[in-house]
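In: heads up, no residue letters with this:
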């Protein structure tokens, strides 16, 4: 039964989109994932068959990412590309539109069973100033939803199902492995939900503010809502008037904690909480500080819970 078409890349590109050797075959295939949480789920389904390549590595953010020419060229050699979606990863819209006829693009925000939430803007939640709004609007003019869908493990289970379906369609020879891996992942995700619910039981109801409004899927799943966001452009430090307004917001909601993110300057949060009773913490919605691979997703969700618990339960 056929595997995905062979991948032949120049040596300069071999590290970016590695050749994937099937376990029982000399054939090669190319599977690419956009960001770390997506890559982790794909890697889990592919375990024992091969490893997907990752586009946005390290602490890169899909909101501000700009593809290098070598990355764009390598992407054209992919057989399957798994990504969150056009509204989040605007940098991929044009490159994916030019993929070869035999290549498949899988937009996981549209996976069957994924529950999408509307954006929260106005009041205590401010628009994501670091997003390329014009590009986002052009990509998905009518789809004004929160794209951080992976932060609900129930959505992650739905994405695992879509990943299994796509891989099995392209590589039916390994259908049983993909199915077994998907079943294992879904069971682990159920266990993860139970663990996080227990971890957060003692800190629910304590107000906190996030750097940007990326967490409502996690908040809703685990009944721990944020009181607002402090989004400012990471390229432009806020002036004194802006800092004063953000400090007033922290005081107005009685925030116990204000959370930074690894991709952005943490010193900004220290300035904002100065003169308030709030403490500073860090939330990492994309696994920027984590090692790529099938365990990353579980570490990401577990770390969010641990960061919230540690900061919200500490004495002021």
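Out: The structure has been received and is ready for your questions. It should be emphasised that the depicted structure is a prediction, and the values quoted were computed from it without experimental measurement.
In: Could you use CA atoms for every contact and neighbour count after this?
Out: Will do.
In: Roughly how far does residue 226 sit from residue 280?
Out: Noted for residue 226: a distance of 14 Å to residue 280, by Cα to Cα, to the nearest Å.
In: second one coming, line it up with the first:
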């Protein structure tokens, strides 16, 4: 390996891509009438996948927004004073939990919903002994159903007059998640390989659910410096496993993945999104969690050399 290229990649800090920083906000579908705006439940979610889930449950009976704007990598994000005020004004703050939102402690939410509560994330390799429990449960559709149910229950408690409405919406979206789970299993049934190299350790639960083996360039967070030894180890691993795809992400600079792929004959870089945020363009085009998961499966099928 050319040491100068490795050293250059090693000292480069992964930089989140600059994108327009506007707030995800819920909107009432055209032609629908619901609870008057001043009486609607006010729900703030920490970041994109929870916003997507909560919006499906809320329909036109609650206002849902996300604290972390589009295009912002959420692992190291910290709230501003304005964000703290927004949380204080909201009826519910929904977080992922499992240590993902360290800033949520003491933020002053009226009701805090931890969507990983009730899950044992220390079993079957869920515990990372360096940085703690792996929080990326939303990438497992079955765990995502648990998150949806936690939200549904919180909505119903806060707004009992619309409890049946929230229950029905949650039921419909959970059925979509079941269908997604079934389609993923079908899509991956013909794959020649089971190993893949993600950019950061976001796909532990996804891999465990579908019988795959995730290796990652970075740890639980995609940000930080990578040592030359780690780059060389990743190159050697990809060569030994016969992998021709190195995955990057949509919210980080792809140069590190590019350098690794350049050292592997015939390799290329594809995006495998942890779905920690989407762009304004994607949102405007109606692309959400389900669609992003399907895009991920398409990328994985190429790297895993699936025949279907």
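Out: That came through fine. Quick caveat, the model's predicted, so the values are computed rather than measured.
In: And residue 100 of structure 2? What does it align with in structure 1?
Out: Using TM-score structural alignment as the criterion, residue 100 of structure 2 maps onto residue 88 of structure 1.
In: residue contacts, residue 101 of structure 2?
Out: Each residue near residue 101 of structure 2 by Cα atoms under 8 Å, 6 or more residues apart in numbering is listed here: 46, 75, 95.
In: Pull out the buried residues from the residues you listed.
Out: Restricting the contacts of residue 101 of structure 2 to buried positions leaves 46, 95, with burial counted as 16 or more other Cα atoms under 10 Å.
In: Need the contacts of residue 101 of structure 2 in JSON lines (columns: distance to residue 166 of structure 2 and secondary structure).
Out: Converted to JSON lines, these look like this (distance: Cα to Cα, whole Å; DSSP: H, G, I helix; E, B strand; the rest coil):
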{"residue": "46", "distance to residue 166 of structure 2": "20", "secondary structure": "coil"}
{"residue": "75", "distance to residue 166 of structure 2": "30", "secondary structure": "coil"}
{"residue": "95", "distance to residue 166 of structure 2": "18", "secondary structure": "strand"}
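In: Return the member of the contacts of residue 101 of structure 2 nearest to residue 69 of structure 2.
Out: Nearest to residue 69 of structure 2 among the contacts of residue 101 of structure 2 is residue 46, at 9.6 Å by Cα to Cα.
In: And the closest one? What does it align with in structure 1?
Out: Under the alignment defined by TM-score structural alignment, residue 46 of structure 2 is paired with residue 34 of structure 1.
In: give me every residue that touches its match.
Out: Listed by Cα under 8 Å, 6+ apart, the contact partners of residue 34 of structure 1 are 54, 55, 56, 81, 82, 83, 84.
In: Going along the chain, name the strands of structure 2.
Out: Taking DSSP state E, the strands of structure 2 run over residues 41-45, 62-66, 92-95, 112-114, 127-128, 132-133, 195-198, 213-216, 245-248, 268-271.
In: for structure 1, what spans make up the helices?
Out: Applying DSSP state H to structure 1 gives helices spanning 36-46, 69-75, 93-97, 133-139, 153-170, 175-200, 216-222, 240-253, 267-273, 296-312.
In: Quick check: end-to-end length of stretch 56-72 of structure 2?
Out: Note: stretch 56-72 of structure 2 ends 22 Å apart using Cα to Cα.
In: what's near enough to touch the residue lying closest to residue 40 of structure 1 once chain neighbours are set aside?
Out: Leaving aside its sequence neighbours, residue 40 of structure 1 sits nearest to residue 294 (Cα to Cα, 6 or more residues apart in numbering; 4.4 Å). Contacts of residue 294 of structure 1 were listed using Cα under 8 Å, 6+ apart, and they are 39, 40, 41, 42, 43, 44.
In: returning to that earlier point: with residue 25 of structure 1 as the reference, measure out to the match of residue 100 of structure 2.
Out: Note on residue 88 of structure 1: its distance to residue 25 of structure 1, by Cα to Cα, is 36 Å.
In: neighbour-wise, which of the two wins?
Out: More neighbours surround residue 88 than the other of residue 88 of structure 1 and residue 25, with 24 against 9 (other Cα atoms under 10 Å).
In: Hmm, the more buried one is touching residue 63, no?
Out: Yes: counting by Cα atoms under 8 Å, residue 88 of structure 1 does reach residue 63; the two are 6.5 Å apart.
In: number of nearby residues for the residue nearest to residue 42 of structure 1 when sequence neighbours are not counted?
Out: In space, residue 42 of structure 1 comes closest to residue 163 once its chain neighbours are excluded; the distance is 6.4 Å by Cα to Cα, 6+ apart. Neighbourhood size, residue 163 of structure 1 [other Cα under 10 Å]: 26.
In: Which residue of structure 2 is paired with residue 163 of structure 1 in the alignment?
Out: Using TM-score structural alignment, residue 163 of structure 1 pairs with residue 151 in structure 2.
In: Could you do residue 246 of structure 1 as well?
Out: Using TM-score structural alignment, residue 246 of structure 1 pairs with residue 234 in structure 2.
In: what's in contact with stretch 87-94 of structure 2?
Out: Contacts with stretch 87-94 of structure 2, where a contact means Cα under 8 Å, 6+ apart, come from 41-46, 50, 107-115, 151, 158.
In: Any quick PyMOL command for the buried ones out of these?
Out: Here is the PyMOL command that picks out the buried ones among the contacts of stretch 87-94 of structure 2, judged by 16+ other Cα under 10 Å:
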select buried, resi 41+42+43+44+45+46+50+109+111+112+113+114+115+151
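In: Report how many residues lie close to residue 265 of structure 2.
Out: Residues contacting residue 265 of structure 2 under the criterion other Cα under 10 Å number 10.
In: what number of residues lie near the residue lying closest to it once chain neighbours are set aside?
Out: Distances taken as Cα to Cα, 6+ apart place residue 244 nearest to residue 265 of structure 2, at 7.9 Å, with adjacent residues excluded. Residue 244 of structure 2: 21 surrounding residues under other Cα under 10 Å.
In: With distance to residue 294 of structure 2 added, can I get the contacts of residue 101 of structure 2 in a markdown table?
Out: Output for the contacts of residue 101 of structure 2, formatted as a markdown table (distance: Cα to Cα, whole Å):
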| residue | distance to residue 294 of structure 2 |
| --- | --- |
| 46 | 23 |
| 75 | 23 |
| 95 | 24 |
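In: Can you tell me which of the contacts of residue 101 of structure 2 is closest to residue 295 of structure 2?
Out: residue 75 (22.2 Å).
In: check contacts around that closest one.
Out: Neighbour list for residue 75 of structure 2: 100, 101, 221, 222 [criterion: Cα under 8 Å, 6+ apart].
In: Let me see the contact set for residue 161 of structure 1.
Out: By Cα under 8 Å, 6+ apart, residue 161 of structure 1 lies in contact with residue 182.
In: Many thanks, I have nothing further to ask.
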